[in-house]
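Peer 1: A predicted structure for the sequence below; I have some questions about it.
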Amino acid sequence: MRRRGIARSDVVWVSMAIALVVAAIVVPITMGDALRGRIFAGAAPLFGQWNPHVGPGSIPAVVIAVAAVMLLPGWASRLRWRTLTITVWVTAVTWTLSLALIDGWQRGIAGRLVRPDEYLSEVPGVHSIPGMLATFSDRILDHQPDSWTTHVSGHPPGALITFVWLDRLGLGGGGWAGIWCVLTGCSALVAVMVTLRNLGAEDWARRAAPFLALFPGLVWVGVSADGYFMAVAAWGVAFVAMATQRRGLAAAASGLLGGAFLGFSIFLNYGLVLIGFVVLAVLISARTARPLLLAVPAALAVVGVFRAFGFWWFDGYRLVVDRYYQGIASIRPFAYWGWANIAATLFAVGPAVPAGLGRIFGSRMWRHPVALLALGGLVAILAADLSALSKAETERIWLGFSLWTMVSTALLPVHRQRVWLCAQVAVALVVNHLVLTYW
């Protein structure tokens, strides 16, 4: 009876998620141009255009997904830890690339980050990184002769600096930038597993591993810079988790790295300050705040370096809010996006996450690492939504938070994992074949 009741709970939570997604699709259609002309999302709630298509990645994407669904649940419990983490990363990388190649090499990978509104269009104009930082804030607002492009102006300078560094290392152009985002972005899945293991939940990390490898959000990791942002923040959390368990120099190094990664993450995306909810979840789970003794100074040191070169984070944030409402955000209605944002995010996490979260809410395991991390990600999503600074495109923008809700999939019954994994990969494959996503 208990098992039957839990299954019924899964159905209820997934049904509510599906209802929200259906409503987000149907409402713009039924409301006509009065709403469609203001939401600026051709495949609402996703940012893209309806365009059924296949490509060179179609068959590999299906083959990799089928193989992973069949093999990963068994491997997750049997493989050595290091082998498992490598397997998860390799599976995620190959599947992400195959998903991106459904749109072809140029449209799916090499051309994503070279559009006029993207980061790489500004790289040739950066002759001096210190000089760029000194004047970065002056160019955030729109309607100026030297205003930054949309993505550069909407983010702190860390993202642009990264692509400038890649260019100077001889890895310039959209192809290398796309590969960088995929390789780093997929490493975030390993960071989640490492976090769980360091919180004494290795068995749960293994149970979540197949779901992480087939994370539907990988559709947007391949290719958007937000996949890279997600990874930097995730490794920051993982290093903090390591610092809770280690002693001596190892703990100090982990704490410093955690702070440095987290500090740099907020110079990639202003919204990643909300990753603090996940960090808090780690500290509560470990029942210690000791890592903060070095993590906080390390993070502040990163802030200090940027300030020394002329960029003050708070000035940038204030100006980016103004810039945000200089564009289509002033037209996009929050009355729709306030809830449709969640529907868009459901495409990135798949139906297994609502089921997993439902099991948390229906249990008494609130202090378990799985519950705390998943709820930390969920709270970050809700806070980002309430800020009204993420109207649309949240399937991409919130990857850094959505990732942590994925740990809730560890609560799903092992004997039903393949069923849930089929649902997860179906979401990603359907989205990439029916919608021409902007990223």
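Peer 2: Cool, got the structure. Note that the coordinates shown come from a computational prediction; the quantities given were computed from them, not determined experimentally.
Peer 1: C-alpha only now, for contacts and for neighbours.
Peer 2: OK.
Peer 1: distance of residue 213 from residue 38?
Peer 2: Per C-alpha to C-alpha, to the nearest Å, residue 213 is found 36 Å from residue 38.
Peer 1: out of the two, which sits in the busier spot?
Peer 2: residue 213 (26 against 15; other C-alpha atoms under 10 Å).
Peer 1: need the next SSE after the helix or strand hosting residue 323, C-terminal direction.
Peer 2: Following DSSP states H and E, the helix or strand that holds residue 323 is helix 313-324. Remark: after helix 313-324, the chain's next helix or strand is helix 334-349, criterion DSSP H and E.
Peer 1: show me what the helix or strand hosting residue 254 is packed up against.
Peer 2: Secondary structure assignment for residue 254, by DSSP H and E: helix 248-265. The contact analysis (3 or more C-alpha pairs under 8 Å, 6 or more residues apart in numbering; DSSP states H and E) places helix 248-265 against helix 225-245, helix 292-308.
Peer 1: out of those, which gets nearest to residue 84?
Peer 2: Evaluated over these, closeness to residue 84 peaks at helix 225-245, with 16.8 Å, by C-alpha to C-alpha.
Peer 1: which strands and helices sit next to the closest one?
Peer 2: helix 174-198, helix 218-221, helix 248-265, helix 276-286, helix 399-405.
Peer 1: next, the one to line up against it:
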Amino acid sequence: MSDWRAILDQNAFDFSRSGSTDARLNRLIEQRRHLVGPTAMLFYDEPLQLVKGEGVWLYDSAGKRYLDAYNNVPVLGHCHPRVMDAVTAQMSQLNIHTRYLDDALHRYAQQLLSTLPLKQGRLVMTCTGSEANDLALRLARLHTGQQGVIVSAAAYHGNTQAVTDVSPSSLKRGQVPAYVACIDLEPLNTEGIDASAYLDQQVEAAIAQLQRDGYGCAAFLVDSIFSSDGVYADPPGMLKAAAARVQRAGGLLIADEVQPGFGRTGSNLWGFDRHQLSPDIVTFGKPMGNGYPVAALAADETLLAELAEVSGYFNTFGGSSVAVAAAQAVLDTLDEEALQANALSTGNRLKQGLQGLAEHYEPLSHVRGAGLFIGVDIVSSEDPTRPDSVLCSRIVNGLRQRGVLIGAAGRYGNVLKIRPPLCFNHDHAQHLLDALEQVMAQDLIRR
């Protein structure tokens, strides 16, 4: 894959090549084609019709069970009873927006804000991470008077116009706007590289570019596990110098915790903590409600007061009674079920197993990640320096046929992305490893 923008299509079903032997599936595909817009893609070479979820397992319409090692939204596991009970109980009593006093919202905000390093932290509730990141950019630009934003080269931060413009991986053609400066993470795979110094140099150059072009630096918007770029997590602390440079230049540090947050990295509740960062703004999304649409932004009161003087912000469904009930259940259950510790333990076991497989199969290269967010580079057997997106897709679809669901990521679409619910345990990890070895043994030559 020569153009990294094709990552958008790497996980997608190709409607032009549909031709399953299952007549019922073909009918569903045709209905999808005619009733749902072409911007909504399906996964895998043969799409799945899922009808049930429980824990780390998903079930299709034929009753086949799939191990979910991909979906981070159900962070506690699919259909967790604690969330279902909380949402059902609240829905049967009241569901209203935030223009009325709500003790539950206050309790949740206090509990979440207590985990953040903000001096006078305040919480703004939204429905999606896209909305939270959109608002974060508004705050940063208003506060700094600048327009420029620094992101990683294959970043994804949402789908409003403002955040699509700073999400290079969303573009199939053209370039990001001139006020967006991208840092390249691919050299982090180089053995012996000083990751901290390299990232600091990249950000220094990005700031200089934005200032030279007259945009200035409003913010460094960062997903600290670099999920869309192919999962770059180590070493801890590698972003500290780069983040400090942005803040010295007058820009704000926006920590996008949609991917690394809520204990996924195992060592910390938040991804930015793993790198010893002090963000000015923190955004949350996807796993926050375990499948119920709830997201948020946290920032110091002074930043939000500046916006309030200009326009304020209200989100009809952000912070609704039911959304808060779901979010509270997630926060409580993460602690009660020790899921962060499980992410660390199981993630280490999974990485060790993947590294073991990489010793036997040439295309498996550069196993990396933190907790239960792991990436594995897939490279050509003939040339280990060449990313192999075609083989990556074969592996992803081979696992799907064997009842294990993962995805692909990375600048060249050649990174296996493993990101299961945090209740994923050692037995589940072994199940995934066994399935991957079967795929590799069937399709590929061992070292």
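Peer 2: Everything's here; your move. What you see is a predicted model; the values in this text were computed from it and never measured.
Peer 1: TM value for the aligned chains?
Peer 2: The TM-score (TM-score structural alignment, normalised by the length of the first structure) is 0.33; 234 aligned residues with a C-alpha RMSD of 7.0 Å.
Peer 1: return the most buried member of the helices and strands packed on helix 248-265 of the first structure.
Peer 2: Highest mean neighbour count of these: helix 225-245, a mean of 28 (counted as mean count of other C-alpha atoms under 10 Å).
Peer 1: okay, angle between that helix and helix 174-198 too, please.
Peer 2: 30 degrees (axes from the mean of the first three to the mean of the last three C-alpha atoms, to 10 degrees).
Peer 1: against which helices or strands is the helix holding residue 323 of the first structure packed?
Peer 2: Judged by 3+ C-alpha pairs under 8 Å, 6+ apart, helix 313-324 of the first structure is in contact with no other helix or strand.
Peer 1: pretty sure residue 196 of the second structure sits against residue 245.
Peer 2: No. Counting by C-alpha atoms under 8 Å, residue 196 of the second structure stays clear of residue 245, with 11.8 Å between them.
Peer 1: buried stuff in the helix holding residue 254 of the first structure?
Peer 2: For helix 248-265 of the first structure, the neighbour count (16 or more other C-alpha atoms under 10 Å) marks 251-265 as buried.
Peer 1: same question, stretch 370-386 of the first structure
Peer 2: Buried residues in stretch 370-386 of the first structure, defined by neighbour count with 16+ other C-alpha under 10 Å: 370-381, 384-385.
Peer 1: and which of the residues you listed is nearest residue 417 of the first structure?
Peer 2: Using C-alpha to C-alpha, those come closest to residue 417 of the first structure at residue 370, 16.8 Å.
Peer 1: whichever strand or helix holds the closest one versus helix 334-349: what angle between them?
Peer 2: Per DSSP H and E, residue 370 of the first structure falls inside helix 369-386. Compare the direction of helix 369-386 of the first structure with that of helix 334-349 by the same axes, to 10 degrees and you get 150 degrees.
Peer 1: tell me the secondary structure of the nearest residue to residue 123 of the second structure once chain neighbours are set aside, please.
Peer 2: Closest residue to residue 123 of the second structure apart from its sequence neighbours, by C-alpha to C-alpha, 6 or more residues apart in numbering: residue 298 at 4.6 Å. Secondary structure, DSSP: H, G, I helix; E, B strand; the rest coil: residue 298 of the second structure is strand.
Peer 1: and residue 298 of the second structure, how many neighbours?
Peer 2: So residue 298 of the second structure, with other C-alpha under 10 Å, has 27 neighbours.
Peer 1: check contacts around it.
Peer 2: Residue 298 of the second structure makes contact with 113, 121, 122, 123, 124, 281, 282, 283 under the criterion C-alpha atoms under 8 Å, 6 or more residues apart in numbering.
Peer 1: ok, how many other residues are close to the residue lying closest to the last one once chain neighbours are set aside?
Peer 2: Spatial nearest neighbour of residue 283 of the second structure, excluding adjacent residues (C-alpha to C-alpha, 6+ apart): residue 297 at 4.5 Å. Residues lying near residue 297 of the second structure (other C-alpha under 10 Å) number 26.
Peer 1: quick one: residues contacting residue 297 of the second structure.
Peer 2: Contacts were defined as C-alpha under 8 Å, 6+ apart; by that measure residue 297 of the second structure touches 123, 124, 125, 126, 132, 133, 135, 136, 281, 282, 283, 284.
Peer 1: same thing but at 10 Å, please
Peer 2: By C-alpha atoms under 10 Å, 6 or more residues apart in numbering, the contact list for residue 297 of the second structure reads 121-126, 129, 131-136, 254-257, 281-285.
Peer 1: again, but for residue 256 of the first structure
Peer 2: By C-alpha under 10 Å, 6+ apart, the contact list for residue 256 of the first structure reads 236, 239-240, 243, 250, 262, 291-299.
Peer 1: what do you get if the cut-off is 8 Å, keeping everything else the same?
Peer 2: So residue 256 of the first structure contacts 294, 295, 297, 298 (C-alpha under 8 Å, 6+ apart).
Peer 1: checking my notes, residue 375 of the second structure in a helix, right?
Peer 2: No. Assessed by three-state DSSP, residue 375 of the second structure does not belong to a helix; its assignment is strand.
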